[in-house]
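Peer 1: compute the structure for the input listed below.
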Amino acid sequence: MNVASQSTVFGRRKEPHTVIIARGNEIRHFTIRPWVAAFCGSALAAMAIGYLLATSYLVLRDDLIGATTARQARMQQAYEDRISALRAQVDRITSRQLLDQQLMETKVGELLERQTQLSLRHGRLGPLLERAEGDVGTPPAAGTAASAKPDKRAEVTDAPLQAYAVASLGANLGAGDARPFSLWSTRSDPLPSDTAADRADRLFVSISAALKAIESQQLTRIATLADNAYRNADAISQALEAAGLPVDGDFGKSDAGGPLIPLDSSMAFDSKVRELDETLDALDRLKTEARRLPLANPAPGRSVTSPFGVRTDPLLGTAALHSGMDFRAPTGMPAKVTAPGVVVKAGWNGGYGRMVEVDHGNGFATRYGHLSKIDVTVGKRLNAGDVIGKTGSSGRSTGPHLHYEIRHNGQAIDPLRFLRVGKKVARYL
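Peer 2: This next block holds a predicted model:
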C-alpha cells in the first residue's frame, strides 16, 4: 500500500546502480552514485586533455626554441652591425679631427714663422726706412705705391695678434665641441659642412693673405725708396756732370752678368734691403760731394749787376776780364759762405778791398770781395750759410755790392754754372 501510494504521488524511484563483485565464496558490492560517475568522467576527460596538451608541447617545443634562438641571433647581429657602424663613424671622426689638428698645427707653425720673419724684417727696416725717408725726402712717384705705404707699427702688432688667435684656435681644436661630438657618435648623420676645421681654414687663408699683403707692402716700399734714391742720385750726378763738376764716376755703372736664378721671398727681401742700403750709401756719397761744392747763391733774391767774363771795366772803360759775379747789395747786408770750408784769407787784398777766401777742398775755393766788414779769421771752419762779413764798396768798386768768385786749382770759373746746378739739386740735398 505504501509503495503504491508513493509511486502514485512521486513516480517510480530509480534505483542506483550497484556493482557486485564475486570471488569464490566472497561477494562484494558497492553502489555508484551519479555524481561520482560524473566526477570520474570529468577527471578522465581532464587527464586526456592534459595528456594531449603535454604531448603537443613536447612535439612543438623544439620548433619554438629554434625560432626564439634565431630571432635572438638576428637581433644580436643587428645590434653588432649597428655598433660596428657607429665605431667606424667614430673612427672616421677621430681620424679627421686628428688630421685637421695636425694640419692646423702645421699652418699655425708656418704663420708664426712668417710672423717672426716679418717682425725681424721690421727690426731691420725701421732704421733703414727712417734713413731712406730722411735722405730721399720726396714722396713716391707712383700713386699706387704711395697709397700702399704700410704702417710699420701695424705690421708688427697686427700679425702677432692674428697668429696668437690662430694658435689658440688650433690648440683648442683637439678637444672639439663636446656636444656635437656626442651627437656624431650616437647618430649616423654625416659630418656638418661648416666644421671648426673649415672655419679655421678660412681664418688661415685670411691671415695668410694679410701676411702676404704686408710682405708685398714691405717689398714695394723698399723698391719705391730705392727707385727714388736712384732717381735723386741720377739727378744730382747728371747735374754735376752737365756742369763739368767732379762726381763719383762709378755710380750706376757696373760690369756684371750671369745666369738668372729666381729668388724666394726671403732672398728677394734681403736683396731689396741690400740694394736699398747700397743705393742710400751712393746717394749719401753724392750728397756729401755736392754739399762740399759751392752751389748755393751767396745773395739770394739779389740781381746780378755784372756777370763773369769779358766786360767793359767800370773805371777805365776798356775791355777787361771779370773773374766773378757782382750781386747788387746794400752796405751792411750779411755775406754768407756758399759751402763748408776753412778760411784761408781774411783781410785787405788790393782791388778786392776787404776780402774773405774760403777753401772747400778738392781744389775749390770761393772769394767774397768789397766787404765793409770781416767777421771771420784765418783758419776758422765754416758751415754753409755762415756769415763771413758784411757787404760794402771797399777796394776797386763803384758802389756797394758783393763780388763773388769760384776758383778751381787757382783758376777762376763762371759761378753761374754752379748756381744753375745748385738750383737743380737743391731739393735733393
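
Peer 1: contacts, neighbours, all on C-alpha from now
Peer 2: Will do.

Peer 1: could you measure from the residue nearest the centre of the chain over to Leu315?
Peer 2: Nearest to the centroid of the C-alpha atoms of the chain, with distances taken as CA atoms, centre = their mean, sits Leu211, at 2.1 Å. As for Leu211, its distance to Leu315 is 76 Å (criterion: CA to CA, to the nearest Å).

Peer 1: what about the strands in the stretch 51-200 of the chain?
Peer 2: Assignment of strands within the stretch 51-200 of the chain using DSSP state E, counting those that start in this stretch yields no ranges at all.

Peer 1: do the same with the stretch 301-429 of the chain
Peer 2: All strands of the stretch 301-429 of the chain, identified by DSSP E, counting those that start in this stretch, fall at 304-306, 309-312, 319-322, 325-328, 334-336, 341-348, 354-361, 364-374, 381-382, 387-391, 401-408, 411-413.

Peer 1: isn't Glu105 up against Asn172?
Peer 2: No - at 10.8 Å, Glu105 does not count as touching Asn172 under the criterion of CA atoms under 8 Å.

Peer 1: who has more neighbours, the two?
Peer 2: For Glu105 against Asn172, the residue with the higher neighbour count under other CA atoms under 10 Å is Glu105, and the figures read 18 against 13.

Peer 1: let's compare: structure for the following, please.
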Amino acid sequence: MLRYFQRTAKDRYRCVGGRTTTCTGLGRSVNNKAVDVKPPLRNRLNHALERIFPERRLFLRSDSDTRFILLKPTSQLLIWVGGSALIAWSIISTAILLMDNIGAGNFREQAKRDMHVYQARLNALASERDLRAAEALAAQERFNAALDQVSQMQTQLLVLEDRRKELETGMEAVHATLRRAMQERDEARYEVSTLTTELQDAEVGANGNAGSREMDGAVGFLSSALEQTAKERDTVIADAAHALNTADDLKHRIQQMEDQNDAIFRQLEEAMTVSVEPLEKMFSAAGMDTDSLLRQVRRGYSGQGGPLTPLSFSTRGEEHSANTIRANQILNKMDQLNLYRIAAEKAPFAQPVKSAFRFTSPFGFRRDPKTGGRRMHNGVDFAAGTGTPLYATADGVVTHAGWQSGYGRLVKIKHEFGIETRYAHLSALNVKVGQRVSRGDKIGGMGASGRVTGVHLHYEVRVGGKPVNPMTYIKAARDVF
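Peer 2: Predicted coordinates for the structure are as follows:
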C-alpha cells in the first residue's frame, strides 16, 4: 500500500511503506520489493538547510497572470553569503577610506610644513646666490681694473726702459767726451809747460823786443786755450753729475713701479685662484674630468688674440723677464677661467624651474605612484602650477619636441660632452626639433600630460645614454652660480 510520496528535484518518486509496494516514476515500476532511492546531494543540502532557511515562494502578480519564484534553501544561503560579503566589503572599504583621509590630512599638513621650510631654505639659498653673484661681479670689475692698471704699468715701464737706455747711451757719450777733454787738457798742460820752458830760455838769450812780443802772444794764446778747456771740462763734469742723479732717480722710480707691479700681480693671482678653484670643484663634484673637459672646449674654441696674447716687454729677442712670465701665467689662468665658463654654459648646472616649486620625487628606486610596485625613477620631479615656465639648463640643440608614450609632451636637448636633458609631462611646447637653445631659454610650460598623478615636471639628465642624478649637477653649482 502506498503510504505517501515525496517529489525530488528531478521529478522522481520515492516509495516509502509496506513490503509490497508499487512505485511509479519516469515510466518505471517496481513490484513486490522495498525500494530506497537516495536523493542527490543538492536535495540533501536543501533538506539540511530547511530549518534555517525554509523554502519560500516569491509571487509576482500582474493583471492577467500570477507567477512565483521558488527560493530554495541553497539559493537563500548564497544570497545571504553574498549580501554579508558585500556588507563586510563596504564596511572595510569605508574604514580604509576613512583612515586614508585621516592619513592624507596629516600628510597634507606635514607637506605644508615641509613646503614652508623648503621655501624658506630656497629663499635663503637664492639670497646667498645673489650675494655670491654680486661678489663675483665685483671681483670681475676689480680684476678688469687691475688688468687696466697692469696695461698702464706696462706702457710706463716700456717708456722708462727706453729713457733709461737713452740715458745710458748719453752717459756713455758724456764719459767719452769727458775722457777726451781730460786728455786734451793734459796735452795742453804739457804744451804749456814746454812753451814756458822755451819762453824762459828765449828770454835769457833774447836780444830784441820783437822776440819778446812773439813770446807774449804765444803765452796769451795758450792761456786762453787752457781757460776754454777748463770751462768745457767743468761743463762736462756737471752734465755727468746731472746724468748720474737722473739715472739714480729713474732707478728709484723703476723700483717703485716694480713694487706696485708685484702687488698688482699678487692681487691678480689671488683673484684668479678664487675664480678658478670653485669652477674646478664644481666640475669635479659633477664627476667630470677637468683636463678632458678643457681639451674638448679648447678644440671647439681654438681662436687666439686680443687681451689673452702673451705679454712681451721687449722686441729685441731677449729672454722673458720674471714679470713677463707671471703675466703670461695670469693670462693662462684667465684662458682657463674662460674655458671653464664656456663649459659651464654647456653643462646642465642650472635649475629648470625658477618659480616656487615643491620637490616631490628624487632620483632612484621608489614606490610607483600608479601601481605601487618598486620601480627605478630615472629623474627628479618638481611640482608647481599648470603652465609654470620651464627653462633649458644648458646650451644645446633640441632633438625631440612632441608626444612620447609615458612622458607625455617631451622635450629632449642634446648638449656637449655627451649629455642629454629631458623635460617631460609639459602642457605646452615653445621649441621645435633642430632649434639651438641657450641656458635660460624658455622651452615650455609645466603640465600633467602622459602617465602622471598630477601637475609636475619630470627632469632627466643622461650621460652617454645612461640616466644620472640631476641633483649632482644642481648641487655642484649651488655655490658658484
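
Peer 1: that older thread, adding distance to Arg82 of structure 1 and mean neighbour count, write the strands of the stretch 301-429 of structure 1 out as CSV.
Peer 2: Formatted as CSV, the entries for these read as follows, by distance: least, CA to CA, whole Å; neighbours: other CA atoms under 10 Å:
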stretch, distance to Arg82 of structure 1, mean neighbour count
strand 304-306, 106, 14
strand 309-312, 111, 13
strand 319-322, 113, 13
strand 325-328, 107, 20
strand 334-336, 101, 22
strand 341-348, 98, 19
strand 354-361, 97, 23
strand 364-374, 100, 24
strand 381-382, 98, 18
strand 387-391, 101, 23
strand 401-408, 103, 23
strand 411-413, 104, 15
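
Peer 1: just send those back as a markdown table, with distance to Ala296 of structure 1 too.
Peer 2: Rendered in a markdown table, the data for those read as follows (distance: least, CA to CA, whole Å):
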| stretch | distance to Ala296 of structure 1 |
| --- | --- |
| strand 304-306 | 15 |
| strand 309-312 | 20 |
| strand 319-322 | 20 |
| strand 325-328 | 13 |
| strand 334-336 | 10 |
| strand 341-348 | 13 |
| strand 354-361 | 13 |
| strand 364-374 | 11 |
| strand 381-382 | 14 |
| strand 387-391 | 13 |
| strand 401-408 | 12 |
| strand 411-413 | 15 |
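
Peer 1: any idea what the residue nearest to the centre of structure 1 aligns with in structure 2?
Peer 2: Aligning on TM-score structural alignment places Leu211 of structure 1 opposite Ile254 in structure 2.

Peer 1: its match contacts Leu158, correct?
Peer 2: No - shown here, Ile254 of structure 2 and Leu158 do not form a contact pair, counting by CA under 8 Å, at 10.5 Å.

Peer 1: can you give me the helices in the stretch 101-250 of structure 1?
Peer 2: Counting by DSSP state H, counting those that start in this stretch, the stretch 101-250 of structure 1 forms helices over residues 143-147, 152-173, 178-186, 196-242, given from the N-terminal end onward.

Peer 1: tell me the most buried of those?
Peer 2: Per residue and on average, the most neighbours among the helices of the stretch 101-250 of structure 1 fall to helix 196-242, with a mean of 19 (mean count of other CA atoms under 10 Å).

Peer 1: mean deviation (superposed) between that one and structure 2, please.
Peer 2: Comparison of helix 196-242 of structure 1 with structure 2 after fitting gives an average deviation of 3.6 Å (mean CA distance after the TM-score superposition for structure 1).

Peer 1: quick one, that helix and helix 152-173 angle?
Peer 2: Interaxial angle, helix 196-242 of structure 1 versus helix 152-173 (axes from the mean of the first three to the mean of the last three CA atoms, to 10 degrees): 160 degrees.

Peer 1: name the nearest residue to Arg326 of structure 2, sequence neighbours excluded.
Peer 2: Using CA to CA, 6 or more residues apart in numbering and skipping the chain neighbours, the partner closest in space to Arg326 of structure 2 is Phe265 (7.4 Å).

Peer 1: correct me, but the one you found touches Asn328?
Peer 2: No - under the criterion of CA under 8 Å, Phe265 of structure 2 lies out of contact with Asn328, with a separation of 10.9 Å.

Peer 1: would you mind measuring from the equivalent of Thr318 of structure 1 over in structure 2 to Phe365 of structure 2?
Peer 2: The pairwise alignment with structure 2 assigns Thr318 of structure 1 to Gly373, based on TM-score structural alignment. Using CA to CA, we find Gly373 of structure 2 at a distance of 10 Å from Phe365 of structure 2.

Peer 1: cool, and Arg56 of structure 2?
Peer 2: Using CA to CA, one obtains 59 Å as the distance from Arg56 of structure 2 to Phe365 of structure 2.

Peer 1: next up, the contacts around Thr220 of structure 1.
Peer 2: If you count contacts by CA atoms under 8 Å, 6 or more residues apart in numbering, Thr220 of structure 1 has them with 145, 148.

Peer 1: same thing but 10 Å
Peer 2: Residues touching Thr220 of structure 1, when contacts are defined by CA atoms under 10 Å, 6 or more residues apart in numbering, comprise 144-146, 148-150, 214, 226, 272.

Peer 1: now those residues in a markdown table, with distance to Ala335 of structure 1?
Peer 2: Supplementary listing: the contacts of Thr220 of structure 1 in a markdown table, determined by distance: CA to CA, whole Å:
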| residue | distance to Ala335 of structure 1 |
| --- | --- |
| Thr144 | 46 |
| Ala145 | 44 |
| Ala146 | 41 |
| Ala148 | 46 |
| Lys149 | 43 |
| Pro150 | 45 |
| Ile214 | 52 |
| Ala226 | 38 |
| Lys272 | 45 |
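
Peer 1: out of those residues, which comes closest to Ala4 of structure 1?
Peer 2: Proximity to Ala4 of structure 1 was ranked across those by CA to CA; first place goes to Ile214, at 141.7 Å.

Peer 1: pretty sure that closest one contacts Gln117?
Peer 2: No - using CA atoms under 10 Å, Ile214 of structure 1 makes no contact with Gln117, being 11.3 Å away.

Peer 1: what about stretch 460-479 of structure 2, start to end distance?
Peer 2: End-to-end span of stretch 460-479 of structure 2 (CA to CA): 22 Å.
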